[in-house]
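Okay, here's the prediction I keep looking at, along with the sequence it came from:
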Amino acid sequence: MSEQPEGLPTRPLEGKVAVVTGGGRGIGAAVAVLLARAGARLALVGRTEETLARTARELPAESAVVVADLSLPEAPAQVLEAVLARFGRVDVLVNNAAAENFTASHELTPAEADQLWGLNARTPLLLGGLAAAHMAARGGGSIVNISSDVGSVRSIPNQSLYAATKGAVDGATRSLAAEWGERGVRVNAVRPAVTDTDMSAAVFADPDLERALTAQYALGRMGRPEDIAEAVLFFASPASSFVTGQILSVDGGWIAVQR
């Protein structure tokens, strides 16, 4: 094994506190594990306590579980209050929690739109703003939003609502970066394509569909949660100390190469 290059810490988040929404499984769980290995203490946020607790037990660092329905308007303030009560600080926020919707646009109901908009767009914006104010008062921090290539860059039928929410995440990322940059808070986003998680289980359960999609990736495979987690760690750590307002597609070349 090669030696660690001088100047690159093995635990770049030592002493930091990170909050990961949707941290019980999939991308959120992979992010939590990697941030914990980098030295951070973790607050895992989501609706299902059992799932969050299972991930928390796997972390090599102090962790807390915060149960919250992030589609509700009051959730962002409640989550931040709970994390500060436990840890007293927040240095990194990863807005990962999200859901999809495959309803045709002419059949969407206001209730469907409001619920998905609340979870996918409103909560990252409000929680991001609250966390940014707290981080600014402490001298800085990092917010990483999980967006999506689907909708933000490439379009798929019957995903107009999901695409609208992720487009909003991209816009909020840039605006929050502009608003809080002078006070030391960096805001960036990671855009996966189809990733092997519970959310995309139907894709991976259909061999023909999986082969057809895989053929569109320059690297010859679809993403894994760990691929996304590595990019999140970069944005969360001092390695990206001069990077803000950026939206990085981590997609194996899905949007760059048309096949």
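Now that the structure is in, tell me what you want to look at. What you see is a predicted model; the values in this text were computed from it and never measured.

C-alpha only now, for contacts and for neighbours.
Fine.

Compute the number of surrounding residues for Ala56.
24 (other Cα atoms under 10 Å).

so it makes contact with Val65?
Yes - if you go by Cα atoms under 8 Å, Ala56 and Val65 touch, sitting 7.3 Å apart.

Other residues contacting stretch 198-209?
With contact meaning Cα atoms under 8 Å, 6 or more residues apart in numbering, stretch 198-209 is reached by Gly26, Ala99, Glu100, Val194, Asp196, Glu210.

do stretch 58-70 as well
By Cα under 8 Å, 6+ apart, stretch 58-70 touches 32-33, 36-37, 39-49, 52-53, 56, 75-76, 79, 82-83, 86, 97, 118-119, 123.

So which of the residues you listed belong to helices?
32-33, 36-37, 49, 52-53, 56, 75-76, 79, 82-83, 86, 123 (DSSP state H).

Spatially, which two of those are the most separated?
Arg37 and Ala75 (27.8 Å; Cα to Cα).

Got another one to weigh against that:
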Amino acid sequence: MDLDLNGKAALVTGGNRGIGLAVAKALGREGARVALLGRDRHSLAESAAGVGPGTVVVRADTTQDVEVRAAVDRAVFELGRLDIVVNCAAPRATPGQVPGLAGLDDDDFLRQMDTKALGYVRVVRAAAPHLEAAGRGAVVNVSGMNARLTGSITGSVRNLAVVAITKNLADELGPFGISVTCVHPGLTITERVADDTAYAEQAASNALGRPVTAEQVADVITFLASPRGAVANGSVITVDGGRPGVIWT
């Protein structure tokens, strides 16, 4: 299927690792020109080499609006335009926390919200004029299945916030030809956990009976970022292999 991405310009936040890096590579294979945004310039440069020639690197901390605006403008300057934004930049979930109220760390809660929720908004706010100038485009926000699970207040709220942000942006930017969608990965095999047997076994506890890889999540995101995926505007897509016994409405 031709996704009509050849020559399109994409900005991927958190593009130096995990799902973000897999998305950048998938977009590159479809002919898109890609800019990676992250905080660590060294790891960004290493990752860019794996995405392909012409990949742009822009540094920003997404909790800092001035840095975000400068990085987005730089990416547009280097790429010549902007058609796609994929938001993946978020702190890793803190393992081993006591669930419920007893485990709620106020500082961590605020950090997670500032980076994953408000950080996504900052990026889209800076990118929106460029997307509108292109005439049509796409934003894909990577959230997570904790939006549909209890046990971690921080994990649930930060991911639910992304859902609410996505729908607000879909309603606002849709009339400009910009689709905005949200993706919920579950436990996903990335380079960080590629050799973790216990994690892979846990990740395989879905209806398919096998773990989902970052590359498979990236395939879904790439479709949603393409003109063919625009009709999904405002949608939330789960990419966890199917959690048994639960009906989503």
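Arrived safely, thanks for sending. Values in this document were obtained by computation on a predicted structure and should not be read as measured data.

Now that we have the ones in helices among the contacts of stretch 58-70 of structure 1, which of them are buried?
32-33, 36-37, 52-53, 56, 75-76, 79, 82-83, 123 (16 or more other Cα atoms under 10 Å).

returning to what we had before: overlap in contacts of Ala56 and Val65 of structure 1?
What both Ala56 of structure 1 and Val65 touch, as defined by Cα under 8 Å, 6+ apart, is the set Leu44.

Pull up the aligned stretch in structure 1 for the longest helix anywhere in structure 2.
As assigned by DSSP H, the longest helix anywhere in structure 2 is helix 153-173. Using TM-score structural alignment, helix 153-173 of structure 2 corresponds to residues 160-180 of structure 1.

ok, average deviation of the matching stretch from structure 2?
On superposition with structure 2, the mean distance recorded for stretch 160-180 of structure 1 (mean Cα distance after the TM-score superposition for structure 1) is 0.7 Å.

Tell me the residue in structure 1 aligned with Asp114 of structure 2.
Match for Asp114 of structure 2 (TM-score structural alignment): Gly118.

contacting residues around its match?
Taking Cα under 8 Å, 6+ apart, we find Gly118 of structure 1 in contact with Leu70, Ser71, Leu72, Pro73.

Could you do Asp219 of structure 2 as well?
Contacts of Asp219 of structure 2 by Cα under 8 Å, 6+ apart are Val23, Ala26.

Counterpart of it over in structure 1?
When structure 1 is aligned by TM-score structural alignment, Asp219 of structure 2 is paired with Glu230.

pretty sure Ala117 of structure 2 contacts Ala164?
No - using Cα under 8 Å, Ala117 of structure 2 makes no contact with Ala164, being 9.5 Å away.

Please say which of those two ends up with more neighbours.
The neighbour count for Ala117 of structure 2 versus Ala164, taken as other Cα under 10 Å, is higher for Ala117 (26 against 14).

if I've got this straight, that one is in a strand?
No - counting by DSSP: H, G, I helix; E, B strand; the rest coil, Ala117 of structure 2 is located in no strand; its state is helix.

Tell me how far the residue located most distally from the centre of structure 2 lies from Ala9 of structure 2.
Distance from the C-alpha centroid of structure 2 peaks at Ala102, with 29.5 Å (Cα atoms, centre = their mean). Distance of Ala102 of structure 2 to Ala9 of structure 2, computed by Cα to Cα, to the nearest Å: 45 Å.

out of the contacts of Gly118 of structure 1, who's nearest Gly151 of structure 1?
Ser71 (20.2 Å).

So what's the residue count around that closest one?
Neighbours of Ser71 of structure 1 (other Cα under 10 Å): 22.

Apart from its neighbours in sequence, what residue is nearest Ala71 of structure 2?
Val58 (5.5 Å; Cα to Cα, 6 or more residues apart in numbering).

just checking, what residue in structure 1 corresponds to that neighbour?
Aligned partner of Val58 of structure 2 by TM-score structural alignment: Val66.

now the angle from the strand ranked longest in structure 2 to helix 153-173?
Secondary structure of structure 2 per DSSP state E: the longest strand is strand 178-185. For strand 178-185 of structure 2 against helix 153-173, the angle by axes from the mean of the first three to the mean of the last three Cα atoms, to 10 degrees is 160 degrees.

with structure 1 superposed, average distance for strand 178-185 of structure 2?
Strand 178-185 of structure 2 sits 0.6 Å off on average (mean Cα distance after the TM-score superposition for structure 1).

mind checking how far the aligned partner of Thr197 of structure 1 in structure 2 is from Ala32 of structure 2?
For Thr197 of structure 1, the aligned position in structure 2 is Thr190, judged by TM-score structural alignment. The gap separating Thr190 of structure 2 from Ala32 of structure 2 is 22 Å, by Cα to Cα.
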